Every structure is written in C-alpha cells, then in structure tokens.
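Colleague: What would the 3D arrangement of this be:
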Amino acid sequence: MSKGEYMRYKSCVIAMTGVCVALFGVTAQAADVRVKGTIAPASCSFTITQSVFDYGRIQPSSLSATQYTKLERKSTPFAVKCDAATLVSIRTQDNRASSKVPGMMQAAFNSTYNDMFNYGLGVSTKNEKIGGYVMLMSNTVADGKAVRVNGSSNNGATWTVGDGALAQPPHLTSWASSASTAPVALSTVSGNLLVQAVINKTSAFSVGSGISLDGHATLELRYL
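Modeller: Take a look at the predicted model:
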C-alpha cells in the first residue's frame, strides 16, 4: 500500500470511529404511564333537623291502667343530598330493643305493625317496660317529584309498597315512584320524620317519683 493510500485509509477509519462515538454517546429516554381513579358511589349526606323528640311532662292521670296510651305525633324535617343520582336506603337500629313491649303496636295501631316497627322507650328503675314508639316518613319529595316510601324485608332483595313506617333489620326503607316498587336513583329527597310514642298500661309499671322516657334509635343511610 502506498503512503497516499494508507493516509486515505487512516482518514476513513478516524471518520468512522467518530460516528461510532457519537452514536454510543446518545442517552436512552423513558417515560412512565400511570392509570388512576376511584370506584366509589356518589357522596351523600343525611340530616335530621331536630333529633330529639321531647314529650315534656306527662300526667299519670292521662294514662290508662288497662290500655296502651298513644301520645301525639311529633314531626321534624329530614333531607338526603347526593352529588349525583344514587340508589340509597335507610336502615334503623333500636338501641333500646330490650325494652320493647311485645305486641304493643299491633294493639295500638293495626296488625301490620308487628314488633319490627316497635322501638323501645327504656325501663323504670325497677326494670319495668315503659312503652315504645313508631317512626314514619311522610310528604317525601325526590328531585322535585313526590315519591312513595317503600320497604324491603330482605335487605333490598325485593321491595313492596309501604305506608312510610320504618322497620328494623333486615328491613330497609327507600323511595320509589308511584309506578314502581323499586327504589329510584335520586340526588335529593326531603320530607318529614314522624315519631309517635305509646305508653304501656300503668298497671305494668309504678310511676313512683317519676319515669323518664328513654327512646334511642340510629338511622343509617345505606347505598343500594
């Protein structure tokens, strides 16, 4: 190889080497992709304007020794508000269940009001049962339209037309149009929560220096 040919070959090798250096000097680039979200029902609130129903002082002379005595109904507004149309229901819990007087509400109202609709009013200092009360919802309006208060006796598997009375588990209460028993998805529903107390026969307890009514129930908003 002549000197001139060798120099041309060397120049070629140097040029090629420069290209390789440039290629190997490139840094690999990467980008992360993340997929996020939350699967959850719409957020709902449940409010009762006045949660204490106070019957004040009751004169023993106004009560019967042989019959259950119904006191007047008391009422307060309630409201459910959701940030999107949602299927919801009400589940109740009687926190004084051991003080129920069996069969009281069927005698005071009618045969459909079995003990599932009976909430206890506590006991006297001698552990005597004072009475009970029923709870109902009335004048209910959902998203500007009147709705019925319907019930389920099997945790929402099936629904029947109700009269507004709130029963205890496995019962649920919800709202439906007049054309169906199934609950409707709603953004808002409002109405009145009614409470009516019934006092036991005074022959079943001693008034003594006085007895305090002590009903206590929890109303829980549940998603369907």
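
Colleague: For the rest of this, base every contact and every neighbour count on C-alpha atoms.
Modeller: Noted.

Colleague: so residue 192 sits right up against residue 140, yeah?
Modeller: Yes: taking contacts as Cα atoms under 8 Å, residue 192 lies within contact range of residue 140: 7.1 Å.

Colleague: and the next element down the chain from the longest helix belonging to the chain?
Modeller: Taking DSSP state H as the criterion, the chain has its longest helix at helix 3-24. Sequence-wise, the next helix or strand downstream of helix 3-24 (DSSP states H and E) is strand 44-48.

Colleague: what sits up against that next one?
Modeller: Contacts of strand 44-48 with the rest of the structure, by Cα atoms under 8 Å, 6 or more residues apart in numbering, involve 76-83, 193, 221.

Colleague: Flag every buried residue along that strand.
Modeller: Buried residues in strand 44-48, defined by neighbour count with 16 or more other Cα atoms under 10 Å: 44, 46, 48.

Colleague: Please generate a structure for the following sequence too, so the two can be compared:
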Amino acid sequence: MKTPISLLSGALLLALSSSVFAASSVDLTVKGLITPSACTPSLPGDVDFGKIAAKDLNIDTPTALEHKTLPLSINCDAATLFAIQPIDNRAGSALSRFYFGLGMTNENQKLGLYLLGFTNPVAETPSTLLAMYNADGRWITLLPDEVMGPNDLVALGSRGDSGWAPHPIKDALVDVTLYTTINPAKDLTLTDEVAIDGSATFEVKYL
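Modeller: Here you go, the predicted structure:
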C-alpha cells in the first residue's frame, strides 16, 4: 500500500516542528551568596611625582620614574575569603590593556603607563601572596619581582592538598609599588604642562 504524499509530508512537518519546539527554550540559573562579613580597603594617600622637566625625559626610549610604594590595608568584620582586583580608571590611555594608563596629553597622546607590585604581606595568619592572571582560575605564588596589570587578582593564601589557594583573612597589610614610565618624548607634545593622570580602584572580590 502506498502512503499518500500529503500524509507523508504532514508527518515530516510534524516531526520537524516537534524538534523546533523542543529547542526553543532555555533555563537561566541565577546564583550568588550574601556574606555577613564586609572588607574595607584603604590607602594613606595619592602617589605624587611632583614636577618633571620635559628636558629630563628620554627622547627615543621610555623614561622610568622613581618607584613609589604605598601600604594597602584591608580590614574585614570577620575572617573572610577575598582577593583584591585593581581596575584601571584610565583604560585606553596605556599602550595596551595589560598596563595601567597615565592619561592623555593635551594633544590626545598616550602619556605613559605603570604596573603594580605587591610585597610584604602581613596578616593574623601566616600568608603567601598569590596571583590569578586573566581569570584563568589558577592561583600561583606572586614573587617579589613580579608585577600585575589591570583586572588581575591578588590574594593572601597558603598551600593545601589541592595546591595554592586563598585562605580567610580578617586584617591584612600589603605594600603596593608602582613601576611607572613616561613614553618617549619624541612621541609627546610637551610645549605646555601635561598632568600625570593615573587612577586605579582597588576592589575587594569576595571568593
């Protein structure tokens, strides 16, 4: 017995329609955790390089400025798992997204850049400085001569059975050092005063 072509077409259309209906919705899961503990980061002030004469800048190569170090303190209501994420408020004014920018000149030229070093952690629990780069999910030890760029994470932690990981801290103190350079003078218009205008936010990320 032959199946009428109209019935066969109808059955095929019904099968295709069922597949479309089955794939036409998706669930959204919303997760999070409200923590009773809060942490407050603080710095003692700004980094000020004062006035720098244009004639003292290197013509063809970047000029490294004096290293500046500030103590960063983090105080929590109770022992808390957290990391610090530095965010560049002058994004786009550095040579690449891996550096913090120093703002733009009056002629819209990129003035320079800086990176951050973290050293000398002090906390109520013996701690090692840890870093996570590019949000790759892996914590590694942060050596004293290593630097970090925007959006990387730094935490205080220790080594356990599964490797290095942050541990809860109530109060911590860490030295933050700026490694700053001004771009070659040949690339800058310096006929008028130009402000060094770097800005970053240290944000507490609860883990």
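
Colleague: And the TM-score between them?
Modeller: After superposition, the two chains reach a TM-score (TM-score structural alignment, normalised by the length of the second structure) of 0.75; 171 aligned residues with a Cα RMSD of 2.1 Å.

Colleague: that older thread, of the contacts of strand 44-48 of the first structure, which pair is most distant in space?
Modeller: Distance extremes for these: the farthest pair is 76 and 83 at 23.6 Å, using Cα to Cα.

Colleague: who has more neighbours, the two?
Modeller: Taking neighbours as other Cα atoms under 10 Å, residue 76 of the first structure and residue 83 compare with residue 76 leading, 16 against 13.

Colleague: and the more buried one, helix, strand or coil?
Modeller: strand (DSSP: H, G, I helix; E, B strand; the rest coil).

Colleague: And residue 56 of the first structure, by the same measure?
Modeller: Per three-state DSSP, residue 56 of the first structure ends up coil.

Colleague: Map it onto the second structure.
Modeller: Superposed on the second structure with TM-score structural alignment, residue 56 of the first structure falls opposite residue 50.

Colleague: Count the residues that sit near its match.
Modeller: So residue 50 of the second structure, with other Cα under 10 Å, has 8 neighbours.

Colleague: what does residue 82 of the first structure give?
Modeller: Number of residues near residue 82 of the first structure (other Cα under 10 Å) recorded here: 18.

Colleague: can I assume it is in contact with residue 43?
Modeller: Yes: when contacts are counted by Cα under 8 Å, residue 82 of the first structure is listed as touching residue 43 (5.6 Å).

Colleague: which one in the first structure is aligned with residue 59 of the second structure?
Modeller: Per TM-score structural alignment, residue 59 of the second structure is aligned with residue 65.

Colleague: ok, and the closest non-adjacent residue to residue 92 of the second structure?
Modeller: Nearest residue to residue 92 of the second structure, sequence neighbours excluded (Cα to Cα, 6 or more residues apart in numbering): residue 101, at 6.9 Å.

Colleague: re earlier: A helix includes the match of residue 59 of the second structure, no?
Modeller: No: counting by three-state DSSP, residue 65 of the first structure falls outside a helix, being coil.

Colleague: List the contacts of it.
Modeller: Counted by Cα under 8 Å, 6+ apart, residue 65 of the first structure has contacts 201-204.

Colleague: and the counterpart of residue 127 of the first structure in the second structure, what element?
Modeller: For residue 127 of the first structure, the aligned residue in the second structure is residue 108 (criterion: TM-score structural alignment). Of the helices and strands defined by DSSP H and E, none includes residue 108 of the second structure.

Colleague: Counting neighbours, what do you get for residue 108 of the second structure?
Modeller: Count around residue 108 of the second structure with other Cα under 10 Å applied: 11.

Colleague: Return the subset of the contacts of strand 44-48 of the first structure lying in strands.
Modeller: Per DSSP state E, strands hold the following members of the contacts of strand 44-48 of the first structure: 76-83, 193, 221.

Colleague: buried subset of these?
Modeller: Buried members of these, counted by 16+ other Cα under 10 Å: 76-82, 193, 221.

Colleague: Could you single out the nearest of the residues you listed to residue 176 of the first structure?
Modeller: residue 80 (14.4 Å).

Colleague: so how far is residue 99 of the second structure from the alignment partner in the second structure of the closest one?
Modeller: Structural alignment (TM-score structural alignment) places residue 80 of the first structure against residue 74 in the second structure. The spacing between residue 74 of the second structure and residue 99 of the second structure, counted by Cα to Cα, to the nearest Å, is 24 Å.

Colleague: Ok, residue 81 of the second structure next?
Modeller: 27 Å.

Colleague: Then residue 59 of the second structure?
Modeller: Between residue 59 of the second structure and residue 99 of the second structure the computed distance is 21 Å (Cα to Cα).

Colleague: Could you do residue 150 of the second structure as well?
Modeller: To residue 99 of the second structure, residue 150 of the second structure is 6 Å away according to Cα to Cα.

Colleague: now do residue 140 of the second structure
Modeller: 20 Å.

Colleague: Check residue 88 of the second structure too.
Modeller: Counting by Cα to Cα, the gap from residue 88 of the second structure to residue 99 of the second structure is 8 Å.

Colleague: The two: which has the busier surroundings?
Modeller: Taking neighbours as other Cα under 10 Å, residue 88 of the second structure and residue 99 compare with residue 88 leading, 23 against 20.
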